[in-house]
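K.L.:
What follows is a predicted protein model with its sequence.
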Amino acid sequence: MKKKRWIIIGLSLLLLAISLLNIILAPIAAKKLTKLVEEKSDGRYFLKFKKLELDVFSGYASLKGIQLLHRKVQADTAALVINGTVGEIKVTGVGLLRFLLHKQLVVDSLHVDQADLSLTLRHRPASRNKKTTLSQKLSPFAKIITLGHLSLTNIGVHYRDRTGQIQRADLKRSDLEADDLLIKEGVENDTTRTLFSKSIRARIADISGSTRENAYRFSLKHGMMATKARNIQLNGIKLEPLEVMPFFKKMRTDRFQMALDSLELQELDLWSLFQRGTLQARNIAGSHGSFAVFGNPMGKRSPGDRALSFPNAVLQNMRKRINIDTVDLSHINVRYQEMKRSTGKVGTVDFLNTEGLFTHITNDHQRLLTDPWCKIQLRTMVMGKAKLSMNVNFHMNTPLYRYDMEGHMGSMSALDLNPVSVPLAGVRVTKGVINSLDFVIHGDRHKSTGTVYTRYKDIYVEMVRENNDRKFLKTLLVNTFVLEHNNPATPGKEPRYGQVSLERPLSDPFFKTIWNTLLTGFKSCIGITPPAPQTKEKVSLPKKIFRAIGDLFKKHD
């Protein structure tokens, strides 16, 4: 009985001693921690917190009401400035004895809650010739760090960049859980881990930001990542530019706009993505969205050859490697717009409910040796009226940026072309049906050649002024002497076709090159321009009208 009593007394005294030790050590640890932050930052940062709890026996620590504040000091040249608050940081199962004896830090769990961080990049950090890994940076502190479970909840981040294209980015909320985290020499080469962990599950919500001069705003509603499933899911992606005229007052580039409800990266190599910046995936699927391009109308473009806008040029010139087996897009509305500077009117071409399958998207030299072609199949509705099917092949292993394209468009009313023909060409279609349009184009960075076949019936037009009033005389002359109203001209006759051979101006990007090639072939078919091969003399529309009138009065034998 006495023995049991002494055991109880001994345990009580031990617990009391441990409690007293925790009470004594807590303020000492708090003071040491704040001093350490100030010393290691050369006085640029100081740490404040409301409460520190310790349990040395179980390896437990809790820090609450934390503030990390940047202090302006003389000759502060730091590239990145950080300020932030954290509700609580809680650590459990810290092996102090093993850490003190062997410099091996073993922790059961680390939980961070209610963090709000502000980061400002003031200038680009100086490049270092020798890159050090995280394990090398932490080696003076611990040779090995293992963490059983990491939990980050309710994390917000506000980023400001004074140096680059991204001016502002805000993350309203993120949550992350990671299991079996290991940091030691050589762990960076362990392909079974992502960001040092065996498994990561992350969620982000409400990202928003803007680019330089607020030309664009971007946002993401929701995102998820699961390393075991090798999957990233993004929802509610938006890229929104300024209104047209304010945008072009600031920028001298084409204006882009994008929205996408869903984007999923499947069977993604996350180790290569985070360790090497390489994008490798079996499939990328995007659905229900829109993509719009407004051509730059404001004078001269930046000097140089815009062949770099060709899709194969973009991929070839990327610094990082890309290997994607397929990209599958569905229910995408595409719009292209141009403004005629002399009138300020805007022409619009819509491709609605577009579906596309892209295969073999890669800039990996070894893979391109066996198959150099990226192939695309597209299905869309031109102006929401006519079905268009296209096959496009891009050669990915040549500096000429070769491409082959063929397509077929079904029937549509010719009046549906007015949203582009009236504002840009001053031509209003008043009657007619386009029965079909077929084309085959071969091109590269220097030229495009091909053939355009179109069948149509009873096409009549009006030439219009800037206020949309009809030019009576010119309309009469065009419909009488220039325009071929039917193709074929009579039933049973062989239909006309337009052969195209165009030298590409250095200032023309890819989409404008394709548009000009198709338009030239179409105009050849309907009689507005002479068919290829082209002569050196450029024949204007008025000159062609008067030549046709003159031919009527020539004497014939």
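P.N.:
Received it, and whenever you're ready, just let me know what you need.

K.L.:
CA only for contacts and neighbour counts going forward, please
P.N.:
Noted.

K.L.:
Give the helix, strand or coil label for V37.
P.N.:
Secondary structure assignment for V37 (DSSP: H, G, I helix; E, B strand; the rest coil): helix.

K.L.:
so the closest residue to it other than its chain neighbours is in which element?
P.N.:
In space, and not counting its chain neighbours, V37 is closest to F46: 6.3 Å by CA to CA, 6 or more residues apart in numbering. According to DSSP states H and E, F46 maps onto strand 45-48.

K.L.:
hey, where'd the helices end up in the stretch 451-557 of the chain?
P.N.:
472-477, 510-526, 541-552 (DSSP state H, counting those that start in this stretch).

K.L.:
Which elements pack onto the longest one?
P.N.:
When contacts are defined as 3 or more CA pairs under 8 Å, 6 or more residues apart in numbering; DSSP states H and E, helix 510-526 packs onto strand 447-463, strand 497-503.

K.L.:
Which secondary structure elements does the strand holding F46 sit against?
P.N.:
Using 3+ CA pairs under 8 Å, 6+ apart: strand 45-48 touches helix 2-40, strand 60-70.

K.L.:
Next SSE downstream of that strand?
P.N.:
Next element after strand 45-48 (DSSP H and E): strand 51-55.

K.L.:
adding another structure so you can compare the two:
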Amino acid sequence: MIECNQKTIPPLPWHAFIEYSYMLKLVTRKVFQRFLLYLVGFLVFVFVFLMIVAERFVGPLINERLRTLIVQGSEGLYTYKLDGLDASFLGGSVEVENLRIDIDSARYRELLAKEAVPSLTMQLDVGKAHIKGIGVFALLFSKKVLIHEIFTQDANVRLIRHKIKRETQHQSEVPLWKAIRPAIKLVDVDQIKLDGIKLLYKSADTAESMKLQFDTCYAVFNDIRIDSIAAQDESRIGFTKEIDMRFRDLKFRMPDSTYKMKAEAINFSSKNKILELVDFKVQPTLKDKEAFYKAVGVQRSMNVITFERAKLTNFQLGQFVRREIISADSLLIEKPEFYFYTDKTQPPLLESKMGKYPHQQLLNMDAIVQIKGMAVRNANLTYIEKGEKTHEEGKLTLNGIDMSMSNITNDPQLIKRNPRCIAKVYGGILGNSPLNMEFIFYLDSTNGRFDVTGSVRHVDATQLNALAIPLANTRLQSFNMQYLRFQLSGNDNEAWGSVFMRYNNLYVVLQKKDEETGKLSIKKFLTKIVNKYTLKDSNPGPDGRERTAVPVIRARITTQSFFGLIWQTLFTGMQTIMVNSGRIE
């Protein structure tokens, strides 16, 4: 038996084991760090590679997506031109230069022949725009356009309104989200900001030639989403969740340049659905009376209209853009001032006013109107007429006028439910005489039917002489009217009704004007005859019996306005009572 002597290896001391473990960890850490370094380097390489690729392809891809959105989305109605597009993959941003969107004339004529032109079209010139926060990978790999913000301070926008038949307004069109498929599955933009751009709104009808020019426009559009889900969201205006717009320095001129319009601001917020017009004014381009009538050459009224503020509440902007429907709960006009001047020495304006009563003009509007109520607060009206024979100016004033109006609509469905538009007017006339009137307009009438009732109280000779002397060469030496009440109805051809008037101390002085000196003198003999045998100085008379004008009938001439017919009918009734030919009660 052979025995081998084996040398026994002593165990490692504990401090050596710790040292060995430390060395092992150190080697592992270095290997891991080297691995991370290689991994980071690889990822950087991949990132740089993707950045280079993206820089090469993102710009053209965005360009192509814009073309699809504009041209294909409008079914060829618009053309698209872009001079420069600088895309940055690293920042997810794009700089756009000289973007122009125009209407394709051939396609426009084709749609026009089919009566399929949208009610509102657009032309756009953008010098520079900034697109920030683009979802590059979504754009490259999933056909989704995701953008944080689009911003421009350098743009001109032209909006053109097209007249379309009401029966074709609700015809279905290919939805935008469907028209851009399959090239684009989704467009999602957090915000579009327009800062100080120029905006022109005009009518495509050259006969109308209406143009509204805004020198400065600020607008913010939040949460724009173009897909099938957003298209079903009725709270969106188009595809936009929230809109805030402010227009400054409105300018407008009539086609014949006789009138111009301006406003300090127009504001709209979709959050509270309020459209507001601030410091509005319409006035003749030629402010001097002689220059105005030299230009128009006829008895056209020279008008100036101003108001501090007009506000539409619950205004449905989406309805107006898509279907040209003016829909709101209420319209409030604050402190309007109306100034009307007519020179009767000019040749008469031989223009038919048939079919131009207030409610007839409402019914004939191209846009559909759905306004539940309107209120006018603290209005003042001044009417001045230069007499044809006297060449003097008579003045009628209405002050502190409040008006309320309900059911302002030309929508056939709403008219079936309620065919009456009612307006109530309260205020003062000829200074401080209380005025109260109510108008009923029958919207379902084919001949302009209307009713009007009203009363005026406490009018004296001094007040009426402001009209009687310059317009009729007649002076009221004395007159005290306690009240005037009337109930009238009318249509396109005539007005009829009843007039009641109580007064006393009526004495009229007839005058004549010397053509050479211009001085007024009294027609003494004719004045005595008229006051003694024609006019009655009081009503009721000494016997206590009251005269009334029932019925009063006045035929309308074709050139007579709505208020002209009412005044002539009312004046006929007053004459009937004053000359003792009225009915005795």
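P.N.:
Alright, I've got the coordinates. Every value quoted in this text rests on a predicted model; they were computed, and no experiment measured them.

K.L.:
Could you dump the helices and strands packed on helix 510-526 of structure 1 into a markdown table and include mean neighbour count?
P.N.:
Shown next, in a markdown table, are those (neighbours: other CA atoms under 10 Å):
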| stretch | mean neighbour count |
| --- | --- |
| strand 447-463 | 20 |
| strand 497-503 | 21 |
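
K.L.:
can you list these in a markdown table and add distance to A226 of structure 1?
P.N.:
Shown next, in a markdown table, are these (distance: least, CA to CA, whole Å):
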| stretch | distance to A226 of structure 1 |
| --- | --- |
| strand 447-463 | 45 |
| strand 497-503 | 49 |
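
K.L.:
Out of these, the one nearest L63 of structure 1 is which?
P.N.:
Closest approach to L63 of structure 1 among those (CA to CA): strand 447-463, 67.0 Å.

K.L.:
Provide the aligned range in structure 2 for that closest one.
P.N.:
The counterpart of strand 447-463 of structure 1 in structure 2, counting by TM-score structural alignment, spans residues 494-510.

K.L.:
how big's the offset between that stretch and structure 1?
P.N.:
Here the mean offset of stretch 494-510 of structure 2 against structure 1 after fitting is 2.0 Å, by mean CA distance after the TM-score superposition for structure 1.

K.L.:
distance between that stretch and the chain's centre?
P.N.:
Centroid displacement of stretch 494-510 of structure 2 relative to its chain, using CA atoms, centre = their mean, to the nearest Å, is 42 Å.

K.L.:
again with stretch 488-503 of structure 2
P.N.:
35 Å.

K.L.:
those helices in the stretch 301-450 of structure 2, which residues are they?
P.N.:
317-323, 358-363, 412-417.

K.L.:
which residues in structure 1 does the longest one match up with?
P.N.:
Read that as helix 317-323 of structure 2. The aligned range for helix 317-323 of structure 2 is 270-276, by TM-score structural alignment.

K.L.:
That stretch vs structure 2, average distance?
P.N.:
Overall, stretch 270-276 of structure 1 averages 2.3 Å from its counterpart (mean CA distance after the TM-score superposition for structure 1).

K.L.:
Now do that stretch: everything it contacts.
P.N.:
Residues from elsewhere that reach stretch 270-276 of structure 1, judged by CA atoms under 8 Å, 6 or more residues apart in numbering: 188, 191-195, 227, 230, 278-280.

K.L.:
can you check stretch 331-347 of structure 2 too?
P.N.:
Contacts of stretch 331-347 of structure 2 (CA under 8 Å, 6+ apart): 293, 297-313, 371, 373-389, 391.
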